[in-house]
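> Requesting a structural model of the entry that follows:
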Amino acid sequence: MKNLLLLVLLFTSIISIHAQSIVIKADSYLDVRTGKIISPAYIHTENGVIKSINPKVLPKGIQTVDLTGKILLPGLMDMHVHLDGDFKGSWDYVYKESASQGTVRAVVNAEKTLMAGFTTIRSIGQLHITPELIDVAVSEASDKGMIAAPRIIPSGHMISINGGHGDISLGLAEGLVTVGPNDGIINGKYDAIEAVRYQIKHGAKFIKMHATAGVLSMEDAIGAQQLSNEEMKTIVDEASRHHIKVAAHAHGT
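Sure thing, here's the model as predicted:
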């Protein structure tokens, strides 16, 4: 659609998500409930939250963003991203890069994601083998308005069995990289508890676990179970105690 301009929340993110009050003026907006284009479009926001659409009276002296000639639509959400990932070419950056380098990569990807129209994303597992949680740092920077990025729900390191689909050290020479519960790699329920607690301690807002194998696993069967029933129950129970939800990578068989 010509002159389609993404979203009310995109502009409040880029211009000033923390501004107290803004009116975004455009030719029209998409009403997602009815599927109709509504004209005109006056979107009143406060602190990044929509307060009213086409109010009868606009607040006096309010900051106005003039997008004449444009159409607004709500922000999109992506529930499965790896912010620090680059899926072109070699994967060796995940263990060669420092946390700082991985964070720069994630910030670049976050801005690209925002400019593609996504205002909320769920970062579903860090790829870099570093003790620091990269997606948490980028999420906090986004919340503070320090970078142009969507709202980010971070998970920290993915939880996987040793040698499983989420073990980023797969394929490396033995002893080259050491990984453990803090990195999300577990052997048994006690490691599972430690892994969950580490991610939450350092800012994860949900937990990602790898219940089954996948395209990066050593097994031929992508749907092979990897985490044991006991390990999965332990992960969910521990996260639930902290009122944290769990997402699972789980291929069918």
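> From now on I want contacts and neighbour counts done on CA atoms only, so please keep to that.
Fine.
> and the residue nearest to Lys36 when sequence neighbours are not counted, how far is that from Thr119?
For Lys36, ignoring the flanking residues on the chain, the nearest one in space by Cα to Cα, 6 or more residues apart in numbering is Leu30 at 5.9 Å. Using Cα to Cα, to the nearest Å, Leu30 is found at 16 Å from Thr119.
> Second input sequence below; structure requested for side-by-side comparison:
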Amino acid sequence: MEYDIAIKNGNVFSGNEFLGKTNIYINNGRIIKVSKDELNARQEIDAKDMFVMPGLTDSHMHISGIKGGSLLKIMFEKPEYRALKATRWLEKLLRAGFTTVRDCGEPISISLKKAVNEGYIKGPKIIAAGKPISQTFGHGEFSHDIPLEFSISLGFSEICDGTEYCIHAARKVLRDGSDFIKIFATGGVLSQRDRPEMPQLSFEEIRAIVNEAEKAGTYVAAHVHGDKGGRIAIEAGIKTLEHGSMLKDDTLKLMKEKNVSLTPTLTIAEILYKYGKSIGVDEWGLEKVAEVRENLQRVIKKAKEFGITIITGTDMGFETGLEDYDIGKNWSEIVLLTEIGGLSNEEALRAATYNSATALGLNSGLIIESRDADIIIINGNPIENIRDISKVNHVIKGGKIEVLDSKIIR
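Below is the predicted model of the structure:
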């Protein structure tokens, strides 16, 4: 048998464990064989002295196409123009080894997903939420000073109040092409007058949204900072919890019991805390970020202790122009999970591959037979030095070589 692609002589991390020097054989977009045997292939990549692992996943992004930290800019830039700029983001992400990204709330993400799937633009596979769901006076309104009608007409979020309207909003975003539903279950940092600890949406409202998602064969991801809102969302049936910065031990234990994953989003907290003023973050965001950031280390430590599945997501939604944190440097979350979160290098790599794929229901994230051939090759060893995760030079997505020697294949 002749295979489509062979990756030979690499030091392989499967997504779960380090396999050592191993060969990988690919046909029709899938991994067919993982073996030390030397077999024939139409195209071979010699990965000698290099590190081979599953493609990376950023499980929480907002592919907005904006530059600078004021989310109010989304209101005033045409979505068509933002989508054109976002195509450059997708190329940067692919070159960085991200074969999958989950957009957790941005209407243009659905069109970008289609363009990638149909081959018009290069980029990772996109799992798109489309419009997130927010209550009135919720995190889905960046400014609470402008008229509500203006917020609604801008169309960033589906704003709903009461069970009946939440059902309608859930059905609408699913009809628009969303792969899952994103909700705001507490206040946040970059919205104007709500507080991160404030619960948003009731149990009945969230349960109604979860029910609509489950009927359509998908799930709900919840933005959560505060503990009370987090507990309500978990009990109502969400699948992934985003941020989790103020969760208490009992709520974290409930997450484990209900098999809810945690996306800590350390990157955005570092960006806002260290550089927020210089990149134009609105004043209300600067005031709130410190309290959100300071507790994340404890939450991650407890999540690991309780056996909660931790997955990687940066929550980046704008270009920063920063040297250490920017679009295309989304590996920063993996590094921060070790430096702040206390995970081992191998645990952080697992969070970005196997854990993320498992939590999101993907057939990637693991180098074993029958999985999708989303694979990256690194000129270094991130198990020994986690910052080597930035040294990706080959990317295979869906069994096709997309990046060779750090250059996108056109």
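> Which of Leu30 and Thr119 of structure 1 has more residues huddled nearby?
Higher neighbour count among Leu30 of structure 1 and Thr119: Thr119, with 26 against 18, using other Cα atoms under 10 Å.
> residue contacts, the more buried one?
Residues in contact with Thr119 of structure 1, defined by Cα atoms under 8 Å, 6 or more residues apart in numbering, are 9-10, 75-77, 149-151.
> What remains of those residues once you look at structure 2?
Shared with structure 2 under both residues aligned by TM-score structural alignment, their matches' Cα atoms under 8 Å, the contacts from the contacts of Thr119 of structure 1 are 75-77, 149-151.
> Show me which of those is closest to Met209 of structure 1.
Closest to Met209 of structure 1 out of the kept ones among the contacts of Thr119 of structure 1 is Met77 (20.8 Å), distances taken as Cα to Cα.
> If we ignore the residues flanking it in sequence, what's nearest whatever residue of structure 2 lines up with the closest one?
Counting by TM-score structural alignment, Met77 of structure 1 lines up with Thr57 in structure 2. In space, and not counting its chain neighbours, Thr57 of structure 2 is closest to Thr100: 4.8 Å by Cα to Cα, 6+ apart.
> Aligned to the one you found, what sits in structure 1?
Checking TM-score structural alignment: Thr100 of structure 2 goes with Thr120.
> Could you do Gly217 of structure 2 as well?
Counting by TM-score structural alignment, the partner of Gly217 of structure 2 is His243.
> Quick check: Ala208 of structure 2 vs Ser202 of structure 2, distance?
Per Cα to Cα, Ala208 of structure 2 is found 10 Å from Ser202 of structure 2.
> More neighbours: these two, which one.
When Ala208 of structure 2 and Ser202 are compared for neighbours, Ala208 comes out ahead with 22 against 18, by other Cα under 10 Å.
> how about the more buried one, what's its partner in structure 1?
That one, Ala208 of structure 2, aligns with Thr234 by TM-score structural alignment.
> Which strand or helix spans its match?
helix 229-241 (DSSP states H and E).
> One more: Lys208 of structure 1?
strand 206-210.
> between that strand and helix 229-241, how many degrees?
Counting by axes from the mean of the first three to the mean of the last three Cα atoms, to 10 degrees, strand 206-210 of structure 1 lies at 170 degrees to helix 229-241.
> Can you list the helices and strands that strand 206-210 of structure 1 packs against?
With contacts taken as 3 or more Cα pairs under 8 Å, 6 or more residues apart in numbering; DSSP states H and E, strand 206-210 of structure 1 sits against strand 160-161, helix 189-201, helix 229-241, strand 245-249.
> distance of the residue nearest to Thr57 of structure 2 from Ala83 of structure 2?
Counting by Cα to Cα - Thr100 of structure 2 and Ala83 of structure 2 are separated by 18 Å.
> Compare the two (neighbour count), which wins?
Shown here are Thr100 of structure 2 and Ala83; by other Cα under 10 Å, Thr100 has more neighbours (26 against 20).
> pretty sure the more buried one is touching Met61, no?
No. The criterion here is Cα atoms under 8 Å, and Thr100 of structure 2 misses it with Met61 at 10.8 Å.
> what's the mean deviation for whichever strand or helix holds the residue nearest to Thr57 of structure 2 versus structure 1?
Per DSSP H and E: Thr100 of structure 2 is located in strand 98-103. Averaged over the aligned pairs, strand 98-103 of structure 2 sits 1.5 Å from structure 1 after superposition, using mean Cα distance after the TM-score superposition for structure 1.
> okay, the very next helix or strand once past that strand sits on what stretch of structure 1?
Toward the C-terminal end, the helix or strand that comes next after strand 98-103 of structure 2 (DSSP H and E) is helix 109-117. Counting by TM-score structural alignment, helix 109-117 of structure 2 falls onto residues 135-143 of structure 1.
> Tell me which residues of the matching stretch come out buried.
135-143 (16 or more other Cα atoms under 10 Å).
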